[in-house]
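Engineer: Quick one, fold the following:
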Amino acid sequence: MTTLHRRLLILVAAILLLAGVGAGVVLHAADRADRADRPRAGGPAVGEGRLTLAQKHRLAFVNAAAGPHRASVASVPSADPGGRRVASDLKCARFYAAAGTGVCLRSEPGVLKQSNRALLLDANLRTRRGFPLAGTPSRARVSPSGRFAAWTVFVSGESYSSAFFSTRTSILDTRTMRLIPSLEKFSVVKDGKPYHASDVNFWGVTFAADDDTFYATLNTADKTYLVRGSVSRRTVTTLVENVECPSLSPDGTRVAFKKRVLSGATLWHEYVLDLRTLRQTPLAERHSVDDQATWLDDRTLAYALPADGEVGGTDLWTVPADGTGAPRLLIPGASSPAPL
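Structural biologist: So this is what the prediction gives:
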């Protein structure tokens, strides 16, 4: 056998091996998807129906329960969160809505890499505009008036607890469709002085009611800060250290956030910050909360926690915003809550 023949045989064998591995991966993924599409005995009742963002007194969310509607945007009556879920045909990794405007972050697997997009939605969940994302979906928010939408993606790394990660946060004017691709272009004022650094990262935008002010997390030099920003002036100013994933209360007076504590198995503890006094109140949830909490009203916060016994599954929990009470399961098999 000549050297050329041997090389050809090795090449053919390698191709067959790779084909077998690829087929195995595809079959494994198909099997996992098939199992995820099977409803579980005793699981929540989920059915198709008309879901609009104009509906009142309902809570929208991403359905995480096993079955054909897994990852679909769904809703339940606010007064009966354990009731039957109405699911749309829109599937999202992250979702949020306000004032009849929604944003859906999607991540779809591809042959070589996943495809990530942000979809701006009208009140009937129809796509008004799509935008390519530079990484994996992480956070999404819409301003109270629906004027602005924001999203954060991981450009590298898989979570905020990763030793090496980079984020990109964008803000979209939903009226003009003008996109600010990255908050890293904004001017930063830190400790009262202009600040410049190559390692600046932002994530977790939350909007005030004036259609200009927002709050977000700034990360630089291995520290995180709560910043107050202005969309029109393209500036942010640091307020408090050790604040991540802020969420502004409906009355605009407080910010819920996760604080890095590194205590036992708890990496982040949920707090509420009074913006006038800068007093911080720890909340009753003792589990590590890796989420951007949502205010259901001026007294109650909702957030996702990993579901017991289900890899990648999440449940929605609530806790009083004043530090009293105890956590309560709100919706099993759910994430990304948005009160309508």
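
Engineer: all contacts plus neighbour counts: C-alpha atoms, from now on.
Structural biologist: Fine.

Engineer: Hmm, Arg106 is touching Ala118, no?
Structural biologist: Yes. In this structure, Arg106 is within contact of Ala118 by C-alpha atoms under 8 Å, at 6.3 Å.

Engineer: list the residues that contact both of the two?
Structural biologist: By C-alpha atoms under 8 Å, 6 or more residues apart in numbering, Arg106 and Ala118 have no common neighbours.

Engineer: So which elements touch the strand or helix carrying Asn116?
Structural biologist: Taking DSSP states H and E as the criterion, Asn116 maps to strand 115-121. In terms of contacts (3 or more C-alpha pairs under 8 Å, 6 or more residues apart in numbering; DSSP states H and E), strand 115-121 is packed against strand 101-108, strand 127-132.

Engineer: and this one, so I can compare the two:
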Amino acid sequence: MIVRVDDGHGRPIEISEQAAWTKKDHRLRADDEVREASNTKTVMATLALQLVAEHRLALTDPVDKWLPGQVRNGGAITLRMLLNHTSGLFDYTDDPALAPALTGQDSHVWTSTEILRLVSRHPALFEPGTEWSYSNTNYIAIGAVLEKVTGKSLAALVRDRIAGPLGLRHTFYATGSAWRDRHAHGYEPDAAHMPPDVPDEFRNYAGPQHDDHVDVTGDYVTADGADAAIVSTAGDWSRFYGALMSGRLLPAAQLAEMRTTVPEGGPEDPDELGYGLGIETAKTSCGTVWDHVGVVPGYATYNVTDSTGRRTAAFFFATSTLTRQAHQTGAALMDAVNCALFD
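Structural biologist: Have a look, this model is predicted:
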């Protein structure tokens, strides 16, 4: 695992630790590249809001304006609803047909058109705009809109509008299994050591096996796209958050839109979690943070910042299959990281 905390005063704290059996594969460092998974959504929302600022998109645009006939209820779903997960669209990762792609066993690369067609077979979870439900499908659609509007690939947009201008040398939109530099290895338990509550379709991962685990580092999740495809490092993401929250990437009006949230648990949400446009907010015991979590095979990431971007933190686990004890440890670590953020 990797932990990095920058409280805005002096040198960041960087820690990397690994189980002894993983050292035969890789000696982990705090600046290793990792798969950022759903943290990708914050970048996609930033790109969308840049186009809003340029008057090329509007948050009130119905999806059908850009993807006619491709999204169920596309005339009633707006881009804002996609960005803040109030569309009611079924989450494509819950369809069993995607299990081989999500476990690295399917070499077919799913396009956004194919995923949206698959999702159209599922009924809506609720009427657009009436509730909140996290759905990766929303960002598959957002990615398709971004490419339609700009005529450029998502990899080019991330490079030209985010990574290049900010000098993020280890941040890129992955379109295959290749890495750019030193990178953390990711693992999942092999089938014999998978926790019993894991569904059958997610018990077998592709990759070399040893020490009761499967090394999934070389797997490319062929259904990942605008919802989860970005690779980065803890240091790069800190720089991204700093630029985002300080207004370097978005004008004030669009940054305010990004930070306009809907309650994730309804109006009486005891945890006071709110989801904005591609980013979440939470009231912790030490202060209010903005964050996102990401999970793909072998990689679980948490990135967090204060409202100014001067204080940032991140941690990474080299697995997505967590035991109950690991979940408890992760929750305690999240609390510790959030409080260290505020010194």
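
Engineer: Tell me how the two chains score on TM-score.
Structural biologist: Superposed pair, TM-score by TM-score structural alignment, normalised by the length of structure 1: 0.25. Supporting alignment: 132 aligned residues with a C-alpha RMSD of 6.1 Å.

Engineer: related to what we said a few turns ago, just name the most buried of the helices and strands packed on strand 115-121 of structure 1.
Structural biologist: Counting by mean count of other C-alpha atoms under 10 Å, strand 101-108 has the highest mean neighbour count of these, with a mean of 23.

Engineer: Show me what it packs onto, helices and strands only.
Structural biologist: So strand 101-108 of structure 1, by 3+ C-alpha pairs under 8 Å, 6+ apart, packs with strand 94-98, strand 115-121, strand 136-142.

Engineer: what's the closest of the ones you listed to Ile331 of structure 1?
Structural biologist: strand 94-98 (15.8 Å; C-alpha to C-alpha).

Engineer: Which strands or helices does that closest one pack on?
Structural biologist: strand 58-63, strand 101-108, strand 136-142, strand 334-339.

Engineer: Now the element after the third one, going C-ward?
Structural biologist: Per DSSP H and E, the first helix or strand lying C-terminal to strand 136-142 of structure 1 is strand 148-156.

Engineer: mind checking how far Leu146 of structure 2 is from Ala340 of structure 2?
Structural biologist: 36 Å (C-alpha to C-alpha, to the nearest Å).

Engineer: Please identify which of the two sits among more neighbours.
Structural biologist: Leu146 (22 against 17; other C-alpha atoms under 10 Å).

Engineer: pretty sure the more buried one contacts Ala48?
Structural biologist: Yes. With contact defined as C-alpha under 8 Å, Leu146 of structure 2 reaches Ala48; the gap is 6.8 Å.

Engineer: now the helices and strands packed on strand 94-98 of structure 1 in CSV, with distance to Ser170 of structure 1?
Structural biologist: Shown next, in CSV, are these (distance: least, C-alpha to C-alpha, whole Å):
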stretch, distance to Ser170 of structure 1
strand 58-63, 21
strand 101-108, 12
strand 136-142, 10
strand 334-339, 18
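
Engineer: Out of these, the one nearest Pro246 of structure 1 is which?
Structural biologist: Nearest of those (C-alpha to C-alpha): strand 136-142, 10.9 Å.

Engineer: what's the closest one packed up against?
Structural biologist: Looks like strand 136-142 of structure 1 contacts strand 94-98, strand 101-108, strand 148-156, strand 201-207 (3+ C-alpha pairs under 8 Å, 6+ apart).

Engineer: export these to CSV and tack on distance to Lys193 of structure 1?
Structural biologist: Formatted as CSV, these follow (distance: least, C-alpha to C-alpha, whole Å):
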stretch, distance to Lys193 of structure 1
strand 94-98, 34
strand 101-108, 35
strand 148-156, 26
strand 201-207, 18
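
Engineer: Ala302 of structure 1: which of these is closest?
Structural biologist: Here strand 94-98 is closest among those (C-alpha to C-alpha), at 13.0 Å.

Engineer: Between strand 101-108 and that closest one, find me the angle.
Structural biologist: In terms of direction (axes from the mean of the first three to the mean of the last three C-alpha atoms, to 10 degrees), strand 94-98 of structure 1 departs from strand 101-108 by 170 degrees.
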